[in-house]
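Colleague: What shape does this take:
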Amino acid sequence: MIPEIDDALRTIVREEALQGSDVEVVFDAPTTDWAARRNSPTVNMYLYDLREDPRWRERGFVVERGDDGAVTARRPPNRRFKLSYLVTAWTQRPEDEHRLLDTLLRCFLRYEVLPSLVGDGLALDGTRATVSVGLPPPEDRGFADVWSALGGQLKPSLDLVVNAPVQTGVLLAAGPPVQEGPVIEIGDRDGGAVERRQRRPDRDEDDAGEGEAAAPPPPPPEPAAAGSGRKPRARKPR
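Modeller: This next block holds a predicted model:
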């Protein structure tokens, strides 16, 4: 997932924002040492955070079927993860950096869904990776904290978030399809006759098939003799 998203973002920036200019596009951590070694105009898209979006978590299983329509496997639903990129522009003059950031912002605002420019890895089960730019950071994290962790000074930047579906990789094989219904045997404790009934899996038990009649209901129990003290017992059909 991450390599596909990196490739799609790089392609969008190079072809639409930079339009073939000689500005480099990198995904390095913008530390103080990296900034000191930089010697050409650069767009840096640093992936600084990766976490699941629990609002999209689903329960149950997704059914997979073969060419004949039979269930072949079950798997958990896809998870969605938020990839946060710190987008910065690096040139010799702050004015040029501002112009480059403005171009990048207008470029990303045209996208609500990240296109699969390098394949189909960004779409799963009909859902695609979404894009948001410039939203406020989560309450538990600020951009100043990110720059402090990198050891550098605070710099104008864009917060680009890609929300992408990810498969869990868990796949549960399904058992063979049911060919026959359950078989029920009924008999009394005195060793009488045993009744055998079978229910077909493709119809209701009380639905008689073509050319056959539904089984009649069992007869009512016989009354017990006076003074016998025995409970009446239902007579089983032969």
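
Colleague: okay, CA-based contacts and neighbour counts for the rest of this
Modeller: Fine.

Colleague: how about the strands in this protein?
Modeller: With DSSP state E as the criterion, the chain has strands at 24-26, 42-52, 62-65, 71-75, 79-90, 123-124, 127-128, 130-133, 158-166, 172-173, 183-186, 195-198.

Colleague: Which one of the ones you listed lies nearest to A149?
Modeller: When the strands of the chain are compared by C-alpha to C-alpha, strand 42-52 sits nearest A149, at 10.2 Å.

Colleague: returning to that earlier point: switch the strands of the chain over to a markdown table; also include mean neighbour count and distance to G151.
Modeller: Compiled in a markdown table, the strands of the chain are given as follows (neighbours: other C-alpha atoms under 10 Å; distance: least, C-alpha to C-alpha, whole Å):
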| stretch | mean neighbour count | distance to G151 |
| --- | --- | --- |
| strand 24-26 | 16 | 19 |
| strand 42-52 | 17 | 14 |
| strand 62-65 | 14 | 45 |
| strand 71-75 | 17 | 43 |
| strand 79-90 | 21 | 15 |
| strand 123-124 | 15 | 36 |
| strand 127-128 | 15 | 35 |
| strand 130-133 | 18 | 24 |
| strand 158-166 | 22 | 18 |
| strand 172-173 | 13 | 46 |
| strand 183-186 | 10 | 73 |
| strand 195-198 | 12 | 75 |
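
Colleague: What residues of the longest helix along the chain count as buried?
Modeller: For the chain, the longest helix by residue count, based on DSSP state H, is helix 94-109. Under the neighbour-count criterion of 16 or more other C-alpha atoms under 10 Å, helix 94-109 has 97-98, 100-101, 104-105, 108 buried.

Colleague: These: which two are farthest apart?
Modeller: Across these (C-alpha to C-alpha), the longest gap, 16.5 Å, separates E97 and F108.

Colleague: One more, so I can put them side by side:
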Amino acid sequence: MILTEATDSLRRLLQPVLPDGGSVFAGSPAHWASFAAAQQSGIGLFLHRIEEVPTGMGSDWHDVRDEAGRVVARGGPARRFRLSYVLWTWSERSPEEETQLLSGALEILAAHRQLPASCLTGTLAQGAGPARLTPAPEGLASPDGLWGAAGLVHRSTLQVTLSVDLVPDTVGPAPLVQERRLRTAPTSSGRGGPVRTGQGR
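Modeller: The predicted structure is shown next:
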């Protein structure tokens, strides 16, 4: 779910850039071609790389307590992942509009160091840390091969990374011990000693 939620959150952030009738397509360039034929203009988003990011969040489980201070669950450490997207634009109206769309996408991404809370969906809205945005990061491999592999003409693209936290489900505590049974070591007669019962804590 987190990958779908990350893409949907980016889609929400980019929505104001679109002209009337425009749309955001989320998928590979190979699938985009048939979609674009029915849309005059829009922005394409393709998640093409996922990497885990080493963090200092710690590796220990922690107690989840209720208002009375009782342990009601155990939570594992969050793990951070870097999602790399390729973004491109298209317009059937004019090349100028296509460039304007790409420029608008760059500006709105550069204006945010992290996704605004109003754009977050699902578990991202409850994450352990912010969903950090980095437009046009250095060091990423060129995505140019995506177009040739799909048999499409190369288009100008913008790469953007989104770092998100994956928080594991909490685990319920072990049930409380209600009764304890203790048996003593065998006696010289070979019989076991008496059984003692008592209430556990």
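
Colleague: how close does D8 of the second structure sit to S94 of the second structure?
Modeller: Per C-alpha to C-alpha, to the nearest Å, D8 of the second structure is found 27 Å from S94 of the second structure.

Colleague: give me the number of residues near the closest residue to N78 of the first structure other than its chain neighbours?
Modeller: Nearest residue to N78 of the first structure in three dimensions, chain neighbours excluded: Q167, at 4.8 Å (C-alpha to C-alpha, 6 or more residues apart in numbering). Using other C-alpha atoms under 10 Å, Q167 of the first structure is surrounded by 14 other residues.

Colleague: Can you tell me what Q167 of the first structure aligns to in the second structure?
Modeller: With TM-score structural alignment as the criterion, Q167 of the first structure lines up with V167 in the second structure.

Colleague: Next one: that match from L152 of the second structure, what distance?
Modeller: 38 Å.

Colleague: what's the answer for P173 of the second structure, then?
Modeller: Distance from P173 of the second structure to L152 of the second structure, by C-alpha to C-alpha: 54 Å.

Colleague: And for A117 of the second structure?
Modeller: Applying C-alpha to C-alpha to A117 of the second structure and L152 of the second structure gives a distance of 36 Å.

Colleague: Could you do A33 of the second structure as well?
Modeller: 8 Å.

Colleague: Also E96 of the second structure?
Modeller: Taking C-alpha to C-alpha, one finds E96 of the second structure at 20 Å from L152 of the second structure.

Colleague: Next: V86 of the second structure.
Modeller: V86 of the second structure is 15 Å from L152 of the second structure, by C-alpha to C-alpha.

Colleague: burial of the closest residue to D8 of the second structure other than its chain neighbours, as a residue count?
Modeller: Excluding the flanking residues, the one nearest D8 of the second structure by C-alpha to C-alpha, 6+ apart is T121, at 7.4 Å. The number of residues packed around T121 of the second structure, counting by other C-alpha under 10 Å, is 17.

Colleague: The one 10 residues further on too?
Modeller: Counted by other C-alpha under 10 Å, the residues lying close to A131 of the second structure total 24.

Colleague: That one contacts T161, correct?
Modeller: No - the criterion here is C-alpha atoms under 8 Å, and A131 of the second structure misses it with T161 at 9.9 Å.

Colleague: sorry, back to before: elements contacting the longest helix of the first structure?
Modeller: strand 79-90, strand 130-133 (3 or more C-alpha pairs under 8 Å, 6 or more residues apart in numbering; DSSP states H and E).

Colleague: Kindly reformat these as a markdown table containing distance to E15 of the first structure.
Modeller: Shown next, in a markdown table, are these (distance: least, C-alpha to C-alpha, whole Å):
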| stretch | distance to E15 of the first structure |
| --- | --- |
| strand 79-90 | 16 |
| strand 130-133 | 18 |
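
Colleague: For P54 of the first structure, find the nearest of those.
Modeller: The closest of those to P54 of the first structure is strand 79-90. By C-alpha to C-alpha, the value is 7.7 Å.

Colleague: average offset between that closest one and the second structure?
Modeller: Strand 79-90 of the first structure, aligned to the second structure and superposed, deviates on average by 1.0 Å (mean C-alpha distance after the TM-score superposition for the first structure).

Colleague: can you list contacts of that strand?
Modeller: Residues from elsewhere that reach strand 79-90 of the first structure (C-alpha atoms under 8 Å, 6 or more residues apart in numbering): 41-54, 56-58, 97-98, 100-101, 155-168.

Colleague: Where does stretch 186-198 of the first structure end up in the second structure?
Modeller: So stretch 186-198 of the first structure sits over no part of the second structure, by TM-score structural alignment.
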